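Colleague: Predicted coordinates and the sequence they were generated for:
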Amino acid sequence: MRNNVVDENKRYKIASRITWITIILNLVLAIGKIIIGFISNSSAILADGIHTVSDIGSSVGIVIGFFIAKKPEDEEHQYGHEKAETIAAFLLSLMLIAVGVKMGISSLKLMLCQTVKVPTVIAIWAAAISIVIKEFQFRMVMNVGKKIDSKALIADAWHHRSDALSSIAALLGVVGARMGYPLLDPLAGLVVSIIVVKVGVEFFIHGYNELMDVSIEESKLYEISRNLMKNTDIRNINDIKARKHGSKVYVDIKVCVDPNITVYMGHSIAEKVEEEVKRSLKNVKDVMVHVNPCSNHEEMNCLTCKNKTSKYVNKENKG
């Protein structure tokens, strides 16, 4: 248990360090794009700068989420604090949606109600530099996210990629405006706002599902069941459920065993089931194993047992 705590602290430390690097880069980038957006008359670059500000907000939220999530269980939070990551992402998704909608409304007003100004050439340089930096951030954060298996960092990496795409849209808008199509600049701002809203909705759905204890993928439940039937002394799996808890997973499983074994042997089998589940699936925080007797008594005959078999078990393997 001690080693697991050390590993988790190291994991959160790595995640926080890479996130702070992106925060500093984004702060410089956001200030630069917003200033250039104003002085160059480019609504697309201005919208892109606001998008980068949202990146800073999401990254700060992730740092806070990691800080809270690494806290151990206490009397008030007996299942730990891992959901802090999910809550932070959920709240930030609402912010992203609001920012994106506001940006879109501003771009539409500019297109319909005002005279559109042609951006200056500095806006082109701002967009080009932004594309390079955001793509670098995407690759850097994605690499670390996969290395430490952090869904929050991987989502943040795609946020950086969406910002790179919005910078491409801004670049196209600025170039088009300077080539004689001034409406392309606010149109690009509208495209950027749609990208921001899309990312916000995706984060919202992901956060909502995790807060509602969404299950892990069915393929993983099939794999766990197959390994249990193959590598343990259980006779059947009556039920298996799993729910995400931030970066962790809880697994609840009901198995049936030979009814003539001792309580000690049943307990040993349950321990092996727990070990096998943790071997089959990463980031398992806890496994709850309920052991049922498998017998030929009328109240629980073989047919009844098979009828209660989990859908993730191939009934031909064991019965």
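Modeller: Arrived safely.
Colleague: all contacts plus neighbour counts: C-alpha atoms, from now on.
Modeller: Will do.
Colleague: Look at the residue nearest to Lys146 when sequence neighbours are not counted and say how many residues are nearby.
Modeller: Nearest residue to Lys146, sequence neighbours excluded (CA to CA, 6 or more residues apart in numbering): Ile154, at 7.0 Å. Other residues lying near Ile154 total 19 when counted by other CA atoms under 10 Å.
Colleague: try this one side by side with the last:
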Amino acid sequence: MDPINRYQQIRRVLIYTFILNWGVATAKLIYGWLIRSASMKADGFHSFSDGSSNLIGLLGIWVASRPIDPNHPYGHKKFETLTSAAISALLFLVCFNVIREGISRLIHPVIPEANLNAFLVMIVTLAINTGVMVYENKKGKELKSDILISDSLHTRADILTSSSVIITLFAIKLGYPMVDPIASLVIAFFIGYAAVQILRESARVLSDGAAIPIREIERVVLAIKGVKECHQIRSRGPADDIHIDLHILVAREMDVHRAHHLSYAIENKIKRDFPGVTDVVVHIEPVEEEEGKHKRRN
């Protein structure tokens, strides 16, 4: 897919989800404040952070979509991953605030009011969040976008928290108001878990963790005629911009022309078998026969 078109699609998805997330957040926060529900307000802040992460994502996409320049020969793609890490940091902040509010409500109890309107607000917003999560996750996988996938995980946590709030409203109606602050602490756990998931993947990309298992690359390369051995295999990058470099051993009598075509065949085969690979560097080395075994030259 054309990079410009890809970023335009990602930007469009983020704008749609931003509008929906902040609409949902506004409804939860206003009604949570009216009925004095800690769990509903916590869920509202979580939804508000969803919208904020959309804004961060839009900024990240704007930078990541910039073309290659002399100072950035590999492009600006990692800014998208860096943005995902920022979303994770935002989630940790929300998690902290929700925990603080929940503990405060445990120490100083407030009895919320659970009525039909509260249930309707939560059910409608839950339906919207579910639609947003499914749509964003689908587009994230389709476009291989770290930002969209991270944001969909963020929204998935919001779905879990909204479900917890609905259960809490039932508990309040049955005469168990203390379930409200306890539920807000459960919500904080879901938020924190989503933050850890996002941070783990962002850290892998930013620290150049292996993008594809070595054995899988080795299997593909060794299946190509002319390759005697494959070693020093490295891969890095996000799912849609993977860079691979490797060394192969070939017969020492192979001429430059054949070696060039072999490296080209390896590159094409890897790109076919591993969607998302954008760059393959093949280092070719001759082998010497010694006692019936291939030996690398020093």
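Modeller: Done, it's in. Every value quoted in this text rests on a predicted model; they were computed, and no experiment measured them.
Colleague: hmm, back to that, what lines up with the residue nearest to Lys146 of structure 1 in structure 2?
Modeller: When structure 2 is aligned by TM-score structural alignment, Ile154 of structure 1 is paired with Ile149.
Colleague: any idea how far Met103 of structure 1 is from the aligned partner of Leu91 of structure 2 in structure 1?
Modeller: In structure 1, the residue matched to Leu91 of structure 2 (TM-score structural alignment) is Leu96. Look at Leu96 of structure 1 and Met103 of structure 1: by CA to CA, to the nearest Å, they are 10 Å apart.
Colleague: three-state assignment of the residue nearest to Lys146 of structure 1?
Modeller: Using DSSP: H, G, I helix; E, B strand; the rest coil, the structure places Ile154 of structure 1 in helix.
Colleague: Let me see the contact set for it.
Modeller: Contacts for Ile154 of structure 1 (CA atoms under 8 Å, 6 or more residues apart in numbering) come out as Val141, Met142, Gly145, Lys146.
Colleague: Buried subset of the residues you listed, written for PyMOL?
Modeller: Buried members of these, defined by 16 or more other CA atoms under 10 Å, are picked up in PyMOL with:
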select buried, resi 141+142+145
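Colleague: Tell me the one of the contacts of Ile154 of structure 1 nearest Gln78 of structure 1?
Modeller: Of all those, Gly145 has the smallest distance to Gln78 of structure 1: 27.0 Å, by CA to CA.
Colleague: ok, now which ones touch Ser43 of structure 1?
Modeller: Contacts for Ser43 of structure 1 (CA under 8 Å, 6+ apart) come out as Gly37, Ser107, Asp185, Pro186, Gly189.
Colleague: Apply 7 Å and report the result again.
Modeller: Gly37, Asp185, Pro186, Gly189 (CA atoms under 7 Å, 6 or more residues apart in numbering).
Colleague: Among these, which lie within helices?
Modeller: Within the contacts of Ser43 of structure 1, residues falling in helices by DSSP state H are Gly37, Asp185, Pro186, Gly189.
Colleague: The first one corresponds to which position in structure 2?
Modeller: Spelled out, that is Gly37 of structure 1. Checking TM-score structural alignment: Gly37 of structure 1 goes with Gly32.
Colleague: ranges for the strands of structure 2?
Modeller: Per DSSP state E, structure 2 carries strands over the ranges 229-236, 242-251, 277-290, 293-296.
Colleague: so which of the ones you listed gets nearest Asp2 of structure 2?
Modeller: Nearest to Asp2 of structure 2, of the strands of structure 2 and by CA to CA, is strand 277-290 at 12.5 Å.
Colleague: What does Ile18 of structure 1 correspond to in structure 2?
Modeller: Counting by TM-score structural alignment, the partner of Ile18 of structure 1 is Val13.
Colleague: And Gly176 of structure 1, by the same measure?
Modeller: Per TM-score structural alignment, Gly176 of structure 1 is aligned with Ala171.
Colleague: Pull the contacting residues for that match.
Modeller: So Ala171 of structure 2 contacts Pro177, Val179 (CA under 7 Å, 6+ apart).
Colleague: now it: how far from Leu93 of structure 2?
Modeller: 28 Å.
Colleague: got it, and Leu34 of structure 2?
Modeller: 24 Å.
Colleague: One more: Val63 of structure 2?
Modeller: Distance, Val63 of structure 2 to Leu93 of structure 2, by CA to CA: 24 Å.
Colleague: now Gly131 of structure 2
Modeller: Distance from Gly131 of structure 2 to Leu93 of structure 2, by CA to CA: 25 Å.
Colleague: can you give me the helices in the stretch 51-200 of structure 1?
Modeller: Using DSSP state H, counting those that start in this stretch, the helices of the stretch 51-200 of structure 1 run over 83-113, 122-147, 151-178, 184-211.
Colleague: In CSV: those helices, plus distance to Thr304 of structure 1.
Modeller: Formatted as CSV, the helices of the stretch 51-200 of structure 1 follow (distance: least, CA to CA, whole Å):
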stretch, distance to Thr304 of structure 1
helix 83-113, 38
helix 122-147, 44
helix 151-178, 40
helix 184-211, 34
